[in-house]
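> Structure of the sequence below:
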Amino acid sequence: MNKTITFGIPCYNSAEYMDHCISSILEGSGYAEDVEIVVVDDGSTKDDTLAKAQGWQERYPTIVKAVHQENGGHGIAVLKGLENAEGTYYKVVDSDDWVDADALRQLLDKLRAFIAYDVRVDLVITNYVYEHVEDDTQKVVDYGFAVPKNKVITWDQIGHFNLSQNLLMHSLCYRTDVLRDGGVPMPAHTFYVDNIYAYVPLPRCKTIYYLPVDLYRYFIGRGDQSVNEQVMVSRIDQQLRITRVMMHAYHLYEDVPSARLRSYMMGYFTLMMAVSSVFSKLSDKPDAKANLKGLWDELKGYDRRMYLRVRYGLVGIYSNLPKAGGEKATIIIYRIAQRLVKFN
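Sure, this is the predicted structure:
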């Protein structure tokens, strides 16, 4: 049977919470045979992640596929899932997250209709929800006003995305062939590759559909989580590495013909440069500021027009205020944004 969608679940020492993720897809889909779940064990060392994945495969051999690889990091595990995917569509769900049952049923109905009526949709967008376990609160990220609802569109029909509306991995369901055609340049042993996944394939998506359901539930609150602020500051070198990959993916003004998509991607890239700037200022690593300067210099040499737009827009200015007083002001502005948006 042809698979409508493959869910790739990268797992690394995930035995404690992966069952919830897998069962949310199985139960939410009604154990549908046109759904595939590829559980990728990324060389786990501390628990029985692989054994658990194999157990799920034994119980549901026509739906769940357990795959093992030597440890390569989150991005390589995402690509391993893609390599093994048989679905027309591909969606990544991290092993500590889960999906909403009713929203999943609506997504499946829509994808099945696209396939049945031979409607080519390259990217389906859904909402995601920050699940803040420390205070038992939720924050829904939706795309109202930015993207027309429930219709097949092109990038020229999108509106303006505000800073909290970036199309993160949690909101994206790509056609599998879009991801495979041209690839996704995920570096090994690097966190934050989801930004590459949510940025590089976009110009290859010619048709888009926004289904306004709260599908993806994004767990926030574990101390060792990659989006924990202290963890992010400690991994500033990896943040810069990801931002470099995104920088060199496109000369945006030359390579992206849609003005609206180009504007969105410029906004996303600007935010990545701002994050790099802020966390470099928060870092106590002796080379952090020099490495940040190197990143800005590289952007200036790579594409001066992109550099001027990023550096001297409001976000670029306020994330790079000069001297010690300016640095303190930048961090205060970041703290205010953090409280408002609650993104980590």
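> going forward, measure contacts between C-alpha atoms and count neighbours the same way
OK.
> what about the helices in this protein?
Assigned by DSSP state H, the chain shows helices spanning 18-28, 49-59, 74-83, 101-116, 176-180, 194-197, 229-234, 236-249, 252-255, 259-282, 288-302, 304-311, 314-318, 323-341.
> Highest mean neighbour count out of the ones you listed?
Each of the helices of the chain was scored by mean neighbour count; the highest is helix 74-83, a mean of 23, by mean count of other Cα atoms under 10 Å.
> Residues contacting stretch 314-325, please?
For stretch 314-325, the external contacting residues (Cα atoms under 8 Å, 6 or more residues apart in numbering) are 270-271, 273-274, 277-278, 310-311, 326-327, 329-331, 333-334.
> Now with 7 Å, please.
Stretch 314-325 has contacts (Cα atoms under 7 Å, 6 or more residues apart in numbering) with Thr270, Ala274, Ser277, Val278, Val310, Arg311, Glu327, Thr330.
> ditto for stretch 287-305
Contacts of stretch 287-305 (Cα under 7 Å, 6+ apart): His251, Ser277, Ser280, Lys281, Tyr307.
> The same query, at a cut-off of 6 Å, please.
Ser280, Tyr307 (Cα atoms under 6 Å, 6 or more residues apart in numbering).
> Please provide the structure for the following sequence as well, for comparison with the first:
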Amino acid sequence: MKLLTFAVPCYNSAAYMEKCVASLLPGGEEVEILIIDDGSTDETAEIADRLEREHPTVIRAIHKPNGGHGSAVNTGIANARGIYFKVVDSDDCVREDAYQEILQKLHELTGGSRTLDMLISNFVYDKAAEKHHKVMHYRHILPRNEFFTWSDIHHFYKGHYILMHSVIFRTKLLRECGIRLPEHTFYVDNLYVFEPLPYVKTMYYLDVNFYSYYIGREDQSVNETIMIGRIDQQLKVNQIMIDYMSENKGMISVNRKLDQYMLSYLDIITTVSSILLIKSGTEENLKKKEELWSYLKKKDWILYRRLRFGLLGQAMNLPGKGGRKISVEGYKLCQKFFGFN
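Got it, this is the predicted structure:
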């Protein structure tokens, strides 16, 4: 059995996927790298097969029909042989100095008396054309260098959350919680770091800059214009999160800090949806914003009140053009959350 499985979803990633995989290879025989070719039409499949031939004990190339990022992650979870599991997007990479610390810590924690459910580390916004890169860390929020639970965490401020780039999950936990990301849908990474959380009992924060999250490609899914064009997919994910929060309230409300964190995460996602709908400026999308809040109200009145009458909820629903202008100020939070321009 491997210590850590990396799943690398690839769709037409020929131009940059080798750099990503190269950053993972220093893990040697302790890791496996699943290159998941999601129905690519460029040279991605050929590159994946070549890399597998060059590193047959570490790399596996998996070819599948196109199903989107979520489908590729699902395939990774189903095929993983590692005790732990991490998604690394094909245009991102990991940092070698922190990588060795991560592996050493996973070894140490795996051999102990307690089971680790989720390891958290820092990530870096590697923004194109910028010399200084922003580090997303959790030093004032999470205990360092010790096991902890939800009851031990401090306050997460708006725009600062545990994202896909931050986490390594226990593989068995992902399977036990039954997570199944929707196919042909962008922004499912928000579900990936949301739905497993009620099952996470033990965590560990390693204060190292492990993951480099590249931002800057014009075709990137977090480009603002592209997000507005794909707003229906953002809304789909938003509604799935509303359903999950409502339908699992018994499990979530057991721990007050877990409940507060998941509510805050749903709040920022709903804010992102609302801001993008407002910024699009079309009557159709303004109607979709009203429909989103109506959906939430109909699904769960209590959850609706918790979001609607919070600071962001009130800001997203101010009437008229003046109100919408104030609402767009919330866009700064969206920038911080996604890192887009």
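> now what about the TM-score between them?
TM-score for the superposed chains, counting by TM-score structural alignment, normalised by the length of the second structure: 0.95, backed by 338 aligned residues with a Cα RMSD of 1.5 Å.
> for the helices of the first structure, which one sits closest to Met186 of the first structure?
Set against Met186 of the first structure and scored by Cα to Cα, the helices of the first structure come closest in helix 74-83, at 5.2 Å.
> post-alignment, the closest one versus the second structure, mean distance?
Its aligned residues in the second structure lie a mean 0.6 Å from helix 74-83 of the first structure after superposition (mean Cα distance after the TM-score superposition for the first structure).
> Tell me the counterpart residues of that helix in the second structure, please.
On the second structure, the counterpart of helix 74-83 of the first structure by TM-score structural alignment is residues 69-78.
> Pull out the buried residues from stretch 117-126 of the first structure.
Val121, Asp122, Leu123, Val124, Ile125, Thr126 (16 or more other Cα atoms under 10 Å).
> among those, which are in strands?
Judged by DSSP state E, strands contain the following of these: Leu123, Val124, Ile125, Thr126.
> Wait, the last one touches Leu211, no?
Right, Thr126 of the first structure. Yes: when contacts are counted by Cα atoms under 6 Å, Thr126 of the first structure is listed as touching Leu211 (5.3 Å).
> between those two, what contacts are shared?
Common contact partners of Thr126 of the first structure and Leu211 (Cα under 6 Å, 6+ apart): none.
> what's the burial count for Thr57 of the second structure?
14 (other Cα atoms under 10 Å).
> And for Ser221 of the second structure?
16.
> Identify the residue of the first structure aligned to it.
Match for Ser221 of the second structure (TM-score structural alignment): Ser226.
> residues in contact with its match?
Ser226 of the first structure touches nothing, counting by Cα under 6 Å, 6+ apart.
> what's the mean distance for the longest strand seen in the first structure versus the second structure?
Determined from DSSP E, the single longest strand within the first structure is strand 208-220. Superposed on the second structure, strand 208-220 of the first structure shows a mean distance to its aligned partners of 0.5 Å (mean Cα distance after the TM-score superposition for the first structure).
> Report the separation between the one residue sitting closest to the centre of the second structure and Tyr84 of the second structure.
A centroid search over the second structure (Cα atoms, centre = their mean) returns Met164, at 3.0 Å, as the residue closest to the centre. For Met164 of the second structure, the distance to Tyr84 of the second structure (Cα to Cα, to the nearest Å) stands at 14 Å.
> same question, Lys249 of the second structure
Note on Lys249 of the second structure: its distance to Tyr84 of the second structure, by Cα to Cα, is 27 Å.
> again, but for Phe309 of the second structure
Taken as Cα to Cα, the span from Phe309 of the second structure to Tyr84 of the second structure is 39 Å.
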